[in-house]
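In: Generate a structure from the sequence data that follows.
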Amino acid sequence: MPQPDAPRADAPQPDAPQPDAPQLDLATLHEAVAAAVPDRECLVWRDRRMTWREVTDRTRRLANVLRAHGLGRREGTHEPWESPHDHLALYLHNGPEYLEGLVGAHKARVAPFNVNYRYVDDELAQLFGDARPRAILYHARFAGQVERVVKRLDTDPLLLQVADDSGTPLAPGALDYEEALAAASAEPPAGVRPSPDDLQILYTGGTTGLPKGVLWRVGDLVHGPFQVRRRDGSPITDVDEVVARAVRGEHRVLVAPPMMHGGGTWSALGGWCGGACVIFPHRVDGLDADDLMDTAERERATRMPIVGDAFARPIVEALERRPRDLSSLRTLLNSAAGISPGVKRRLLDLVPGARLLDILGSSESGFSVTRLGTDARFLLQSGAAVLSADRTRRLAPGEDEMGWLAKGGGSIPLGYLNAPEKTAATFLTVDGDRLVVPGDRARLLADGTVEVHGRDATTINTGGEKVFAEEVETVLRGLPGVADALVLGRPSERWGSEIVAVLGPADAPDDAALRDGCAAHLARYKIPKAFVRTGRTLRLPNGKADYALARELVEALDGTAGTGE
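Out: The predicted structure follows:
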């Protein structure tokens, strides 16, 4: 995600670093910044305020705990879908321990990976079966699930339990996290030299299939999603230059999206690479907009990532109920979901000193295109391109073809863990350049801007016409009385597939009003044939669309519904 001194959305974008260019690693950068500003605030949550010196001490101790239990990296060659590391599972809500786990793992040359804390036992067992963790760092509230699932594995991972307000006792065989750190050395792990080639694993949300472990080299993360770059977009490859920028910076990043997904993690770690203090709101098991805005005001946050309407609407409502002094807030970074135009305008009016940057990307690409404020179209970022429909060539501006958004330039992942076929299908070579094609459809316009149509997985073929769900969702969310909307297709004898909208609140306008509202913005074939209203939230904790719930609600419809024209 863009970090301090990130390039303007309209700035020229040079090529990203190639794999043989000098790169930096997270562990070395964190140590270097800490040495330069040891007494500056590094992390704030509730009543805990830790300096860079204190966080460095704790991450070193965690690294030594992992090394003492035999975890590390094995040398030798490996395929793009293989990992030479032992793996640390981060099964946590946001908080200091999540960031300590990420950085401490890298200082031990262990690959950390994210765990969705909403998973039930079978989903967690599938994830652990794929990732094969040698250690699990988890909040006490998840101890029972960890105990049950670990029994189903053919390994015996190290268990590090973090005390929380659940009051859950220490699980049998587990180490208390704080006691383990207190007993470990605060010196850098002996003989360990972190490398830009070390890996971090980011599991996808599984919205288009089973979760996949995306294998990121740390060096590519630093110059890609962490945005260790100059204002002109060129990568910074010298540690001293990074440290000098960090010393000047003193930014404060307020992270509300769950770090079990890429946006939250990248914002926090990118902030640390720029010397920022990372702040968490008091509540970390869900969004409390009043708590979030109170924290932003109290801690003088300068930057805050958000996730679409799921965050923007409650924030707007909280600020309209009670304005806060947010004069320090300069940047709002929106990713992973769209913000309705009306909500965006209200948000910008309420925080007039901040710019709103929309970022579109994926776990596999980092961010590919951006747009500023109320702009309708996106700008290609470093290494991004639009490929032809057959994915064999780059499209030129103005070619009237619905293509695929792609990302290259060097700072992209290696592949998917344990998945050579999926790696080959997603990571392509076009005109000699290696590109990742996550699945977003796009059109490259004559002026070089990009019109994004959304994921191919959410495209609905109805009566021979292709409809992009996100286009219809955006229109619905802009209608009076509609708080949120998801659109999907269901089998239809007449149309092959027909469009159905699931929306909230439960007392949303009637079908006729919704169809009339859509008709002002959409061709007739794009207007939903049926509407399902619900009082349940249609968003996951990270703000992304919960299409599984939407499909469940659609399948519960009367079989005679949705037969209109």
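In: Please make it C-alpha for all contacts and neighbour counts, starting now.
Out: OK.
In: Contact partners for residue 457?
Out: Going by CA atoms under 8 Å, 6 or more residues apart in numbering, residue 457 touches 208, 439.
In: 6 Å - rerun?
Out: By CA atoms under 6 Å, 6 or more residues apart in numbering, the contact list for residue 457 is empty.
In: Check residue 53 too.
Out: By CA under 6 Å, 6+ apart, residue 53 lies in contact with 34, 38.
In: so which helix or strand takes in it?
Out: When elements are assigned from DSSP states H and E, residue 53 belongs to helix 52-68.
In: Number of residues surrounding residue 317?
Out: 16 (other CA atoms under 10 Å).
In: downstream neighbour of the helix or strand harbouring it in the secondary structure list?
Out: In this structure, residue 317 is located in helix 308-321 according to DSSP H and E. Next in sequence after helix 308-321, counting helices and strands by DSSP H and E, comes strand 331-335.
In: what's the next secondary structure element after that next one?
Out: helix 341-350.
In: To compare with the earlier structure, here is another sequence to fold:
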Amino acid sequence: MDLPFVVATLTRRGLLTPGRPVRIVSQLNALRTWGWSLAGELRQAAARDPGRPAIIDEDGIELTYQDLLERAERTARSMRARHGLQPGDRIGVLCRNHHGLIETIVAATLLGVDAVLVNTGLSAAQLRTVAEEQQLRLLVHDDEFAERVLTLPADLPRLDERAREELVAGALPGELRPPERDGRIIVLTSGTTGTPKGARRPTPHGFGPLVSIIDRIPLHVRDRVMIAAPIFHTWGFAALQVCFALRATIVLHRRFDPAATLAALAAHQCDALFAVPVMVQRLMEVPAPDPRPSLKAVAVSGSALPGGLAPKFMDVYGDVLYNLYGSTEVSWASIAGPDELRQAPTTAGRPPHGTRVQILDDDGRPVPQGRVGRIFVGNEMLFEGYTSGASRESRDGLLDTGDLGRLNADGLLFVDGRADDMIVSGGENVFPSEVEDLLAGLPQVREAAVIGVPDPEYGQRLAAFLALHPGETLDSDAVREYVRRYLARFSVPRDVVYVKYLPRNATGKVLTRELRRYVS
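Out: Predicted coordinates for the structure are as follows:
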């Protein structure tokens, strides 16, 4: 990434603002000594702005950057003394969004320990598999998961919220030195079709990754930011990294509730919100407060943005919506800003500075403009492989996302869905996302999902699952006729199933395996 661009972006976002020389020197020393790990990012923030609020929890706990660093250091010293953790060990973190989650992750990186961020939606059986496959030495969990962790091996130490606080309070004095290896953050893939895989996230090596994001999304030093997206997910964790770098004040709620979120945005005068698309959809289902939150940015990622949602949201809250397309494996691929979402509401936008995106065929050759192919991405934050030792296909430094998509004449990226979601019905390729976007536009429909199911005659057929707004009804034949009017005959769903809600994981992705149970 070229230096003039980096300097210009950092200046524009306030990171090069003059300050007290002694604090600037301390800040730079923290980065030089501890690097760009989460521990290094927190240390630099505490060195420059020690008294600035770092975290505001919904239960009223407010911690400054100095408070947060001290608590993380005490946690690290206690985990090392009581549980013998050494660089290279792995701990599991099964927590919702609150200060304890962040303290635990930072403590792990201070020790060079890998932190496995566990999806709070995993079943007890999936949790046991993750603990065994990741060879966890310790599990830190919220009290609400006490029953779920009972099936774990008896020799795996567990820390609930009270025990974790005892670690903080009972820490012995001592000094923490930079570990011999960086502690890795291991994010679990979404697991919508089975047991999730652990993906090793790389440690940034400079300002590049931060600049790629804040160049396109207007975030500034000392902003107040609510992270509603789960921090155990790639997008929520990326938000945490950005906030530490910007010395932002982070507002956290353990669970997402649309009315409570709007109230918190107003009460804490938040400048930005990090969320997943289904959260934005839920915000539109409650009355907008008066006055409305004066947000500069609502940044979403983690799943597809339903067609029509972007302009509807911006009509209410202003042109502040930013849609980032990426994955656990490639981090980010593209970002769509308000102008692009006004122009094309389902676009994934354009690659940010320092990122390459190509659409390739199965032989690795670029496909013509507008043609659907496999999306390959290259940037400096590609994952380091799965913890199992497996990886993804790469070509010329670009990694396969597993998604299919196309680029239009304006260079905008459109994602047509997962490669393994495309179905072949009667010899025709069908992309369920196209049908989903069409059905989501019906005024009676609250949310829609379309999947392929086995069919003895055509090989596969489409099944549509619709959750309607309260009090609404729809005729299945009318739904099929509506699709037939706008799309090809092979895109018409044979099955139309009405459900109260779509089953989703904690990051908002639809669990297709759950839907298949409705159709024989």
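In: Now the TM-score, please.
Out: TM-score for the superposed chains, counting by TM-score structural alignment, normalised by the length of structure 2: 0.86, backed by 480 aligned residues with a CA RMSD of 2.7 Å.
In: ok, back up a step: would you mind giving the residues in structure 2 matched to the helix or strand just after the helix holding residue 53 of structure 1?
Out: Reading on from helix 52-68 of structure 1 to the C-terminus, the next helix or strand found by DSSP H and E is strand 87-91. Mapped onto structure 2 using TM-score structural alignment, strand 87-91 of structure 1 spans residues 90-94.
In: Please, where are all the strands along the stretch 251-400 of structure 1?
Out: All strands of the stretch 251-400 of structure 1, identified by DSSP state E, counting those that start in this stretch, fall at 252-254, 277-280, 303-306, 331-335, 355-362, 366-372, 378-380, 384-387.
In: out of those, deepest packed?
Out: Mean neighbours per residue, mean count of other CA atoms under 10 Å, is largest over the strands of the stretch 251-400 of structure 1 for strand 252-254, with a mean of 29.
In: picking that back up, tell me which of the strands of the stretch 251-400 of structure 1 lies nearest to residue 198 of structure 1.
Out: The closest of these to residue 198 of structure 1 is strand 366-372. By CA to CA, the value is 17.5 Å.
In: That closest one: how far from the chain's middle?
Out: Remark: strand 366-372 of structure 1 is offset 13 Å from the chain centroid, using CA atoms, centre = their mean, to the nearest Å.
In: what's the angle from it to strand 331-335?
Out: Interaxial angle of strand 366-372 of structure 1 relative to strand 331-335 (axes from the mean of the first three to the mean of the last three CA atoms, to 10 degrees): 120 degrees.
In: what comes into contact with strand 366-372 of structure 1?
Out: 225, 356, 357, 358, 359, 360, 361, 378, 379, 380, 381, 384.
In: residue in structure 2 matching the fourth one?
Out: With TM-score structural alignment as the matching criterion, the partner of residue 358 of structure 1 in structure 2 is residue 323.
In: Contacts only, for that match.
Out: 299, 300, 301, 335, 336 are the contacts of residue 323 of structure 2 under CA under 6 Å, 6+ apart.
In: Count the neighbours of residue 376 of structure 1 for me.
Out: 12.
In: Quick check: it vs residue 450 of structure 1, distance?
Out: Residue 376 of structure 1 is 9 Å from residue 450 of structure 1, where distance means CA to CA, to the nearest Å.
In: Residue in structure 1 paired with residue 45 of structure 2?
Out: Residue 45 of structure 2 maps onto residue 33 in structure 1, by TM-score structural alignment.
In: can you tell me which residues contact that match?
Out: Applying CA under 6 Å, 6+ apart, we find residue 33 of structure 1 in contact with residue 243.
In: how about a cut-off of 7 Å?
Out: By CA atoms under 7 Å, 6 or more residues apart in numbering, the contact set of residue 33 of structure 1 is 243, 246, 275.
In: And the strands in the stretch 101-250 of structure 1?
Out: Under DSSP E, counting those that start in this stretch, the stretch 101-250 of structure 1 gives strands at 111-114, 135-139, 158-162, 175-176, 199-203, 213-217.
In: Let's have these in TSV, adding distance to residue 517 of structure 1.
Out: Shown next, in TSV, are these (distance: least, CA to CA, whole Å):
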stretch	distance to residue 517 of structure 1
strand 111-114	41
strand 135-139	46
strand 158-162	50
strand 175-176	56
strand 199-203	38
strand 213-217	40
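In: Reformat those as a markdown table; add distance to residue 494 of structure 1 and mean neighbour count.
Out: Formatted as a markdown table, the strands of the stretch 101-250 of structure 1 follow (distance: least, CA to CA, whole Å; neighbours: other CA atoms under 10 Å):
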| stretch | distance to residue 494 of structure 1 | mean neighbour count |
| --- | --- | --- |
| strand 111-114 | 43 | 26 |
| strand 135-139 | 50 | 23 |
| strand 158-162 | 55 | 23 |
| strand 175-176 | 60 | 17 |
| strand 199-203 | 39 | 26 |
| strand 213-217 | 39 | 25 |
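In: closest to residue 123 of structure 1 out of the ones you listed?
Out: Comparing the strands of the stretch 101-250 of structure 1 under CA to CA, the one sitting nearest is strand 199-203, at 12.7 Å.
In: what's the counterpart of residue 407 of structure 2 in structure 1?
Out: Mapped onto structure 1 by TM-score structural alignment, residue 407 of structure 2 lines up with residue 444.
In: how about the nearest residue to that match, chain neighbours excluded?
Out: residue 450 (4.8 Å; CA to CA, 6 or more residues apart in numbering).
In: if I read this right, residue 478 of structure 1 contacts residue 340, doesn't it?
Out: Yes - counting by CA atoms under 7 Å, residue 478 of structure 1 touches residue 340, with 5.9 Å between them.
In: Could you report the neighbour count for the spatially closest residue to residue 409 of structure 2 that is not a sequence neighbour?
Out: Leaving aside its sequence neighbours, residue 409 of structure 2 sits nearest to residue 369 (CA to CA, 6+ apart; 6.8 Å). Using other CA under 10 Å, residue 369 of structure 2 has 13 neighbouring residues.
In: circling back to that earlier point, which ones are touching the residue nearest to residue 444 of structure 1?
Out: When contacts are counted by CA under 7 Å, 6+ apart, residue 450 of structure 1 is found next to 377, 378, 379, 380, 442, 443, 444.
In: which one of the residues you listed is nearest residue 456 of structure 1?
Out: Relative to residue 456 of structure 1, the closest of these is residue 442; by CA to CA it sits at 9.9 Å.
In: Okay then, goodbye and thanks.
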